[in-house]
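>>> Sequence and predicted structure below; questions after.
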Amino acid sequence: MCARKTFYIFVAATDGEQFCAVRQDQPIPAIIDGVRWMYVGCIDTARDKPYGFDADAAHAAMRRGGVYLYRRELMFRRANFLLEAA
């Protein structure tokens, strides 16, 4: 059952804020080719809460299409000072 909570995370080569998640117990889709999408790690939704990742939406996306796309963007912006989400 652990695999249902673990996702492989890939980042778009052209946009470092666009991510794709694939549940560990699912096949990696052909669009994840190592060129346009690159592997960056995995997360366990039982303990990891990365910014921009919605576990419920990710599981629903797995049922519909096999991938979950999400963005991680700057959360705060002040004059000449940026705080990036962890």
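That came in fine, so what should we check first? Remember, it's a predicted structure, so these values are computed and weren't measured experimentally.
>>> okay, CA-based contacts and neighbour counts for the rest of this
Fine.
>>> ok, for Asp25, nearest residue in space, not its chain neighbours?
Closest residue to Asp25 in three dimensions, ignoring its sequence neighbours and counting by CA to CA, 6 or more residues apart in numbering: Ala3, at 5.5 Å.
>>> What are the boundaries of the helices in the protein?
For the chain, the helices defined by DSSP state H cover 55-64.
>>> Take this one as well and set it beside the first:
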Amino acid sequence: MCARKTFYIFAKSSDGQLFCAVRQDQPIPRMIDGVQWRYVTCIDTTRDRPFGFDVDDANKAMRNGGVYFYKREFVFSQPRTLLQAA
């Protein structure tokens, strides 16, 4: 098992686009209480890449604060252009 590559994913209950990730080998912060933040899934970053999730940023966040926040939102720039992730 590679805990450094496995993250628990939680979704903000009041915002369907806001997520946070905690690496499996780190303690779950108190703010993740099952009410404001709810468990969604567990991912293995060697094969899973949820939209908006940046592995390098997630690992940096684990060193600095223990929680990685990210959003899944779309930005539409102009008609007839490709969809861009924010």
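Arrived safely, thanks for sending. Since the model is a prediction, treat every value here as computed from it, not as a measurement.
>>> my guess is the residue nearest to Asp25 of structure 1 meets Val22, correct?
No: the criterion here is CA atoms under 8 Å, and Ala3 of structure 1 misses it with Val22 at 10.7 Å.
>>> Between the two, which is the more surrounded one?
Shown here are Ala3 of structure 1 and Val22; by other CA atoms under 10 Å, Val22 has more neighbours (24 against 11).
>>> State the distance from the nearest residue to Lys12 of structure 2 once chain neighbours are set aside to Phe51 of structure 2.
Nearest residue to Lys12 of structure 2, sequence neighbours excluded (CA to CA, 6+ apart): Trp37, at 4.6 Å. In this view, Trp37 of structure 2 and Phe51 of structure 2 are 18 Å apart by CA to CA, to the nearest Å.
>>> between those two, who's got more neighbours?
Higher neighbour count among Trp37 of structure 2 and Phe51: Trp37, with 19 against 12, using other CA under 10 Å.
>>> roughly how far apart are that one and Ile9 of structure 2?
When Trp37 of structure 2 is compared with Ile9 of structure 2 (using CA to CA), they lie 10 Å apart.
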